[in-house]
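**Student:** Build me a structure from this.
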Amino acid sequence: MAASIYSCSAILLALLASWVWVIDQNVPQPYLDEVFHIPQAQQYCAGHWRSWDPKITTPPGLYLSAAILSPILGCSTTVLRIENAVCLIVLFYGLRGLALRSRRLGDVEAVRQNASRSTASHIALNTVLFPPLFFFAALYYTDVASTLAVVTFLNCQRSSALLRHPQAFQAVFLFLLGLWTLIFRQTNIFWVAIFPAATVLVQELDTGHAVVKQSMHEGKSGFGDNWLSIVKTSYRMRVIYNPAIKRSQFEGEDPATHRLHMLT
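**Tutor:** Below you'll find the predicted structure:
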C-alpha cells in the first residue's frame, strides 16, 4: 500500500510545518534550554571550538552537525530549529525501516508484505508524533537528533547489506557507529551496547541445547570478538577517567543509576 507511506508523510509534513511556524512566530528567541544549546552551536559555527558552556550536560554532537552545515545554511535560531525538524522527518523513515526489518518481510507473502508496510508506516508516524518527541522537534534540543542516531545504528545492525561483509568489517563499523551515537547523548550507551547484547543473549538462549553442546567444543571468546564489549569497555574507561562523565559543572553531576531513564 504505497498510499500509506505517502499519506503518513503528508500528515507529518503538515503537522510539523505548522508546529515549526507557530513556534518561530511566537517564540523567536531561544526558549527553555535553547538558551544554552543555540549559543553553543553558534560558537561552533563561528569556529570557536574551545568555547564551551559548563552548564551543558550533553556531548557536542548536535553542535558539530550545525557547524558542518553552517557554510550552506547559516546558524540562526530559525535555521537550527528547522534542522532539528528535518531530523524528525528522517527519523520517521528510519523508524519505518526499523519496523519493516523487525517484521522480517522476506518470510511472508506479498499481500502480507503490503499490510506490514502499511503498519510500519503507522508505527513510525505514531512514534514521531509522541508528544515529548514532537514538541521538541520545533526547538533546538538534542532529543530528536539523539533518537535518530540510535535508530540509524539499529537499522545498520539489522541490515542485510551489512551481513554480506566480513565479520571483522561488521564489528569495526558497528563499533564506530556506536561511538558516533554517544556524541549526541551519553545515555545512548544503553541502546547501542546493553540492549543489543541482551537481545543477542535471548536469541542464543532460544536456540536451546544445540548452542550449549556446540560451545563445549569451542574456545572462549576474547575481548575483541564482540564489538558490544568494546563499546561498553570504552565507555567504562571514560567514566574512570572522568567521574563526572559529563561536560558540565562537576558538582552535582556525579553518575548514578537511573533505571527509568533507560526507557525514555
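
**Student:** CA only for contacts and neighbour counts going forward, please
**Tutor:** OK.

**Student:** For residue 210, see how far away the residue located most distally from the centre of the chain is.
**Tutor:** Distance to the chain centre peaks in the chain at residue 217, reaching 38.4 Å (criterion: C-alpha atoms, centre = their mean). According to C-alpha to C-alpha, to the nearest Å, residue 217 stands 12 Å off from residue 210.

**Student:** residues of stretch 161-176 that come out buried?
**Tutor:** Using 16 or more other C-alpha atoms under 10 Å as the test for burial, stretch 161-176 gives 170, 171, 173, 174, 175.

**Student:** One more, so I can put them side by side:
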Amino acid sequence: MSSDTRILYLVYCGVAVAVLKEFNVVVTEPYMDEPFHVPQALAYCRAVLLHRVFMFKCNLALLRLTTTLTLFALPLVLTRLLGFHQRRRLPPKLAPSIEALVLSTFPIAWFFGFLYYTEVPSLVSVLCTVVAATQNKHWFAGLLGIVSCFFRQNNVIWVLYAYAASQLMRLRFKRGHGGLHDPPALGAGPGDFLRSITSAPKVLPELLPAFTPYAVILALFGGFVIWNGGIVLGDKSNHVPSFHVPQLYYFVAFAAMIGWPAVLCGEGGPSKIATEVILRMFGGKRRRLLTIMISIFMGITIQRFTIHHPFILSDNRHYTFYIWRRVFMLHAAVPYLFIPGYQACAWAWWVRVARDQSLLQTLILPVLILPTLLPTPLLEPRYFLVPYLLLRAQVVDVQPYGVVVEGLWYAMINMATTYVFLYKERAEVGRFMW
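**Tutor:** Reported below is the predicted structural model:
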C-alpha cells in the first residue's frame, strides 16, 4: 500500500510541476494580487545571501515555485491530520494516504498553488501547527503558529484551534479527567452544552501547562496589534473589519456544494444523511418551531448585515462577481430563498462531523470560524480554504467510492477553472479566477 501511494504522490507532484510550467509559459507577468507581492519579494530575494552565494535567479517563476513546493507538502501534513481524527496508525512519511492526496487537490488550494499568493503556505503552516499540537509538541506548535501568523494575521485563531483540538481529544480518551462533561455530539442537547461550560473549570489546572506556548503567541500578537494599530498588515483601507453575518451562510453553502461527496458518501449513503437532516429540521413540533425561529433570525441578519462590497460589484475577473450579480441581485427576495438550504447544509455537516466526535470537539471549529469569517466584508472563496479543510478532516467515515467521487469532482473543477484562467482571457476583462 505504501509503495502504491508513493507512486500516486509522485504523479501528484509531477502534475503540479506540469501545471506550474504552463502557468509560467502563459501568464508571464504578475497577475491580480501578484503585483502587490512580487516586487517586495524580488527586492528581498536579491538582497539575501542565498542569491549572492548560489546565484539563484530571482524572478516570477522562482517565486511561484516556492508556492508550489508548499503544495507538495500539503498531502504529507493532511495525512497526519486525517490520521489524528481517524485514530489510525500513520503511513511512512513520504507515503501520503489516498484521501490526503485527494484533499490536496481541493480546488482553492490547487489553483492558488501556482501563483505567488499566500493561500497555500498559510494553509500548510496552519495544518502543521494543528498536527504538532495533536502530537503534544506544543512549543513546536507555537513556533509554527507564529510562522502562520506572518502569512495571515487571523491565523492566530487557528493556533487556538490547534490547542483546543489536541486537548479535547486527549481528555476524551483519558480516564479520570476531572469531570469535564463532554458527551457524544449526536445525542447531546442544549442542557449538555451548559453542563460542559460549567464543568470546564474543573479541568483548567490540567489544561493550563500545555497552554503556555499559545499564551506566549497571544501576548506577542496583542503587542503586534498595539504596535500596528490594528490586525491588518498592509492595505488597511480595503480590509476594514465588519460584522458580516451572511458570510457564515455563504461558507456553509460553499462547503456543501464543493464537498458534497464527503457529505453524502458516508455509512448509509445519501438516504441516511437526508433522513437525519429532515428529522432535525422537521421531526416533531419542537424541531419545526426551532427551524422557524432560526429562519426568522437568519432573515433578519440577511436584511441587516448583507454587505455589497465595492470589489464584488466591480471586479468582473472573479466568479463571485457573476454569482452576486446574476443570483443574489436578481431580485430582492432571492437571498432569503436560500435560508432553508443554508440550514439543511449546516445540519448535514453537523451530522457528518458529529458522528465520531464529542460535543465540544464538534463545536470548537464552528465557534472559532466566527471570528475569522464574521469580520470579512468581501465574499471571497479563499477565506473558506482553512475552515473547509479543517472541517472536512473531521469527517472520518467517507467510503472509498466517496473518496474516488470526491477526487473526480475536484479534478473536473480544477480542469475547468485552470483552462478558463489560462486560455480564455478576454481582452477588456482579463483572466477569470476564484
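
**Student:** follow-up on the earlier one: the buried residues of stretch 161-176 of structure 1: which two are farthest apart?
**Tutor:** Farthest pair in the buried residues of stretch 161-176 of structure 1 (C-alpha to C-alpha) is 170 and 175. Separation: 8.4 Å.

**Student:** Next up, identify which helix or strand the residue nearest the centre of structure 2 is on.
**Tutor:** Geometric centre of structure 2, nearest residue: residue 386, 1.9 Å, by C-alpha atoms, centre = their mean. Using DSSP states H and E, residue 386 of structure 2 sits within helix 385-393.

**Student:** Once aligned, what mean separation remains between the lengthiest helix in structure 2 and structure 1?
**Tutor:** Longest helix of structure 2, by residue count under DSSP state H: helix 60-86. Mean deviation of helix 60-86 of structure 2 relative to structure 1 after superposition (mean C-alpha distance after the TM-score superposition for structure 1): 1.9 Å.

**Student:** Please tell me which residues of structure 1 whichever helix or strand comes after that helix aligns onto.
**Tutor:** Next helix or strand after helix 60-86 of structure 2 toward the C-terminus (DSSP H and E): helix 98-104. Aligned by TM-score structural alignment, helix 98-104 of structure 2 falls on residues 122-128 of structure 1.

**Student:** gap between the matching stretch and the chain center?
**Tutor:** Taking C-alpha atoms, centre = their mean, to the nearest Å, the mean C-alpha location of stretch 122-128 of structure 1 is offset from the chain mean by 16 Å.

**Student:** Now it on structure 2. Mean distance?
**Tutor:** Average distance, stretch 122-128 of structure 1 versus aligned residues of structure 2 after superposition (mean C-alpha distance after the TM-score superposition for structure 1): 1.5 Å.

**Student:** Outside of that stretch itself, list whatever touches it.
**Tutor:** With C-alpha atoms under 8 Å, 6 or more residues apart in numbering as the test, stretch 122-128 of structure 1 has contacts from 4, 8, 12, 88, 91, 92, 93, 95, 96, 99, 134.

**Student:** Give the aligned equivalent of the third one in structure 2.
**Tutor:** Structural correspondence for residue 12 of structure 1 with respect to structure 2 (TM-score structural alignment): residue 12.

**Student:** Quick check: closest non-adjacent residue to its match.
**Tutor:** Leaving aside its sequence neighbours, residue 12 of structure 2 sits nearest to residue 101 (C-alpha to C-alpha, 6 or more residues apart in numbering; 7.6 Å).

**Student:** Measure how buried that neighbour is and give me the count.
**Tutor:** When neighbours are counted by other C-alpha atoms under 10 Å, residue 101 of structure 2 registers 22.

**Student:** still on that earlier bit, just list what the helix holding residue 386 of structure 2 packs against, helices and strands only.
**Tutor:** In terms of contacts (3 or more C-alpha pairs under 8 Å, 6 or more residues apart in numbering; DSSP states H and E), helix 385-393 of structure 2 is packed against helix 60-86, helix 119-134, helix 359-373.

**Student:** Show the residue spans covered by the helices in the stretch 101-250 of structure 1.
**Tutor:** For the stretch 101-250 of structure 1, the helices defined by DSSP state H, counting those that start in this stretch occupy 110-128, 131-136, 143-157, 160-163, 167-182, 189, 195-206, 209-215, 227-241.

**Student:** Can you state the residues of structure 2 onto which the very next helix or strand once past the fifth one aligns?
**Tutor:** Heading C-terminal from helix 167-182 of structure 1, the first helix or strand you meet, by DSSP H and E, is helix 189. With TM-score structural alignment applied, helix 189 of structure 1 matches the range 156 in structure 2.

**Student:** Deepest-packed of the helices of the stretch 101-250 of structure 1, please.
**Tutor:** Of all the helices of the stretch 101-250 of structure 1, helix 143-157 has the most neighbours on average by mean count of other C-alpha atoms under 10 Å, namely a mean of 22.

**Student:** rewinding a little: figure out how far the helix holding residue 386 of structure 2 is from the centre of its chain.
**Tutor:** Here helix 385-393 of structure 2 is found 4 Å from its chain centre; the criterion is C-alpha atoms, centre = their mean.

**Student:** coming back round to it: and the buried residues of stretch 161-176 of structure 1, which is closest to residue 247 of structure 1?
**Tutor:** The closest of these to residue 247 of structure 1 turns out to be residue 175 (C-alpha to C-alpha; 22.5 Å).

**Student:** Aligned to the closest one, what sits in structure 2?
**Tutor:** Structural correspondence for residue 175 of structure 1 with respect to structure 2 (TM-score structural alignment): residue 142.

**Student:** unless I'm mixing things up, its match is touching residue 215, no?
**Tutor:** No - here residue 142 of structure 2 lies out of contact with residue 215, judged by C-alpha atoms under 8 Å, at a distance of 9.1 Å.

**Student:** and residue 80 of structure 2, what does it touch?
**Tutor:** 90, 131 are the contacts of residue 80 of structure 2 under C-alpha under 8 Å, 6+ apart.

**Student:** Return the distance of the aligned partner of it in structure 1 relative to residue 245 of structure 1.
**Tutor:** Aligned counterpart of residue 80 of structure 2 in structure 1: residue 97 (TM-score structural alignment). As judged by C-alpha to C-alpha, residue 97 of structure 1 and residue 245 of structure 1 stand 33 Å apart.

**Student:** now do residue 92 of structure 1
**Tutor:** Taken as C-alpha to C-alpha, the span from residue 92 of structure 1 to residue 245 of structure 1 is 31 Å.
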